[in-house]
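*Asks:* okay, predicted coordinates and the sequence, questions at the end:
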Amino acid sequence: MRPSSTPDIISYVRSQSGASHIILIDPDDASPDVAAQRCVAAVSAGTRMIFVGGSSGTDEDNVHPTVVAIQEALELCKWNSSQDADLDESFWEVPVVLFPQGASALSPSADAITFMMLMNSTNPEFLVGEQVRGAPYIRKAGVEPMGMGYVICAPGGKAGEVGQAKLIEANETELIAAYAMCAESYGFSILYLEAGSGAQTPVHPDLIRAARAASDKLILCVGGGIRNGATAK
């Protein structure tokens, strides 16, 4: 749901203080109703953004119904809150953002899209090919594009395999810093460091620190292998 407090989604993201949690919903892993229930539970617990997408098995046929179900669930929660003067209905104004595997996994009902370049892919399709195919759809649908550099780190998981990525190892701090500088130079708003869905270990803290030190302008997201609060901290 588009927040009423900011003019666009990227401004909403920048307005968040400190670290925030994003839930990733894979439409290939759950029905639209189950996905919506998970999002309501996550937002109730403090999640401030919802990503919808996956590394494989997603297309408009499952992405769009999932996005619609999540939006409708948030609308209902907001309406319920509006009936109680003690509750803040804007609490439920949490953006639903596409995190697509490619140009076929889109929805016009999303609030925004992570318009990403898989920067360390060896396949040009993930550098610019899918983006070129998806751009007209995004423009026509009026979905806000948020430029994002996407870098897959070891162990990489399914994302690394599908994206044909040359994985960034834990000791390659200078390389990840260079990727951060490159992302900033391209004008991206976000840098996403990915360990891979289901990864046994998250992105190494040294890589995160190096990326953060290299650019204080980028919004830094980290995903994969984060299984509990202690790991997130």
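*Replies:* Structure received. Numbering: from 1, shown residues only.
*Asks:* CA only for contacts and neighbour counts going forward, please
*Replies:* Noted.
*Asks:* wait, what's in contact with the residue nearest to H21 when sequence neighbours are not counted?
*Replies:* Spatial nearest neighbour of H21, excluding adjacent residues (C-alpha to C-alpha, 6 or more residues apart in numbering): T47 at 5.0 Å. Going by C-alpha atoms under 8 Å, 6 or more residues apart in numbering, T47 touches 20-23.
*Asks:* what about the residues you listed, which are in strands?
*Replies:* The members of the contacts of T47 that map onto strands under DSSP state E are 22-23.
*Asks:* I'd like the contacts of T47 written out as JSON lines, with distance to P7 and neighbour count added.
*Replies:* JSON lines is the format used below for those (distance: C-alpha to C-alpha, whole Å; neighbours: other C-alpha atoms under 10 Å):
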{"residue": "S20", "distance to P7": "20", "neighbour count": "12"}
{"residue": "H21", "distance to P7": "21", "neighbour count": "16"}
{"residue": "I22", "distance to P7": "20", "neighbour count": "17"}
{"residue": "I23", "distance to P7": "22", "neighbour count": "17"}
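*Asks:* second structure for comparison follows:
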Amino acid sequence: MSWLHDLRNDQRQGRKRLAALLDPDDLPTGRDWTRFMDGLNASPITDIFVGGSLLTYRNVKDILHSLRAHYNGRVTLFPGSPEQVTPGADAVLFLSLISGRNPDLLIGRHVESGMRIREMGMDVVPTGYMLIGDGPLTTAAYMSNSLPIPSAKKEIAVATAVAGEMLGLGALF
């Protein structure tokens, strides 16, 4: 079964899923890692997303290997760049930053990583990524050179989400 099929099946059956996004640059190490993993396994979290807007030193492949050894749920890549795509996850969210107007994040990076993902045989989830908010500039907004949709502009967020759905994006984040 695919990640998206499982998600929709859980939704139909009234089962809830909760994902935690783990930024490889902000993860604990050593004994703190063991306590962290014990906490994750004891929590209601059903899915772990792995990735970040700015990856500076942690190896995604090593983190996936360690998650596989210590975590009981689904592990999905949430890549901020093609360099973060690596084997070992259950699926990859093929992210398109639909709230921005940066062509590199609408299709450019997908061209760079698409063939490699296909060769890995990973489950691919076409995902619209929307930045929404009024707070301080986030790493995602800065790195993508994209302004978030203002929180007060719900109609823009809805129209963007609908357009993503019409483009065939199976999930929105």
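*Replies:* Arrived safely, thanks for sending. Owing to the predicted nature of the structure, the values given are computational and were not obtained by experimental measurement.
*Asks:* TM-score of the superposed pair?
*Replies:* After superposition, the two chains reach a TM-score of 0.87 (TM-score structural alignment, normalised by the length of the second structure), with 167 aligned residues with a C-alpha RMSD of 2.0 Å.
*Asks:* about what we covered before: sec struct for the residue nearest to H21 of the first structure, please.
*Replies:* coil (DSSP: H, G, I helix; E, B strand; the rest coil).
*Asks:* out of the contacts of T47 of the first structure, the closest to A73 of the first structure would be?
*Replies:* Using C-alpha to C-alpha, I23 comes nearest to A73 of the first structure of these, at 15.2 Å.
*Asks:* what sits closest to the closest one if chain neighbours are left out?
*Replies:* Nearest one to I23 of the first structure, counting by C-alpha to C-alpha, 6+ apart, is I50 at 5.1 Å.
*Asks:* pretty sure the one you found sits in a strand.
*Replies:* Yes. Counting by three-state DSSP, I50 of the first structure is part of a strand.
*Asks:* distance of it relative to K78 of the first structure?
*Replies:* 16 Å (C-alpha to C-alpha, to the nearest Å).
*Asks:* between those two, tell me which one has more neighbours.
*Replies:* Neighbour count, other C-alpha atoms under 10 Å: between I50 of the first structure and K78, I50 has more, with 23 against 19.
*Asks:* quick one: what's aligned to that one in the second structure?
*Replies:* If you follow I50 of the first structure across to the second structure using TM-score structural alignment, you land on I48.
*Asks:* now E125 of the first structure
*Replies:* Checking TM-score structural alignment: E125 of the first structure goes with D104.
*Asks:* same question for G102 of the first structure.
*Replies:* G102 of the first structure maps onto S81 in the second structure, by TM-score structural alignment.
*Asks:* helices along the second structure, start to end?
*Replies:* Assigned by DSSP state H, the second structure shows helices spanning 3-12, 30-42, 60-70, 103, 109-120, 139-144, 154-166.
*Asks:* ok, I149 of the second structure touching A141?
*Replies:* No. I149 of the second structure is beyond contact range of A141, at 10.5 Å (criterion: C-alpha atoms under 8 Å).
*Asks:* quick check: neighbours shared by the two?
*Replies:* In contact with both I149 of the second structure and A141: L131, using C-alpha under 8 Å, 6+ apart.
*Asks:* ok, those two, which is more surrounded?
*Replies:* I149 (19 against 16).
*Asks:* residues contacting the more buried one?
*Replies:* 99, 130-133, 156-157.
*Asks:* what's the match for it in the first structure?
*Replies:* In the first structure, I149 of the second structure lands on I168 (TM-score structural alignment).
*Asks:* next: F94 of the second structure.
*Replies:* So, by TM-score structural alignment, F94 of the second structure is matched to F115.
*Asks:* how close does the nearest residue to that match once chain neighbours are set aside sit to Q131 of the first structure?
*Replies:* Leaving out its chain neighbours, the residue that sits closest to F115 of the first structure by C-alpha to C-alpha, 6+ apart is G147, at 4.9 Å. Look at G147 of the first structure and Q131 of the first structure: by C-alpha to C-alpha, they are 11 Å apart.
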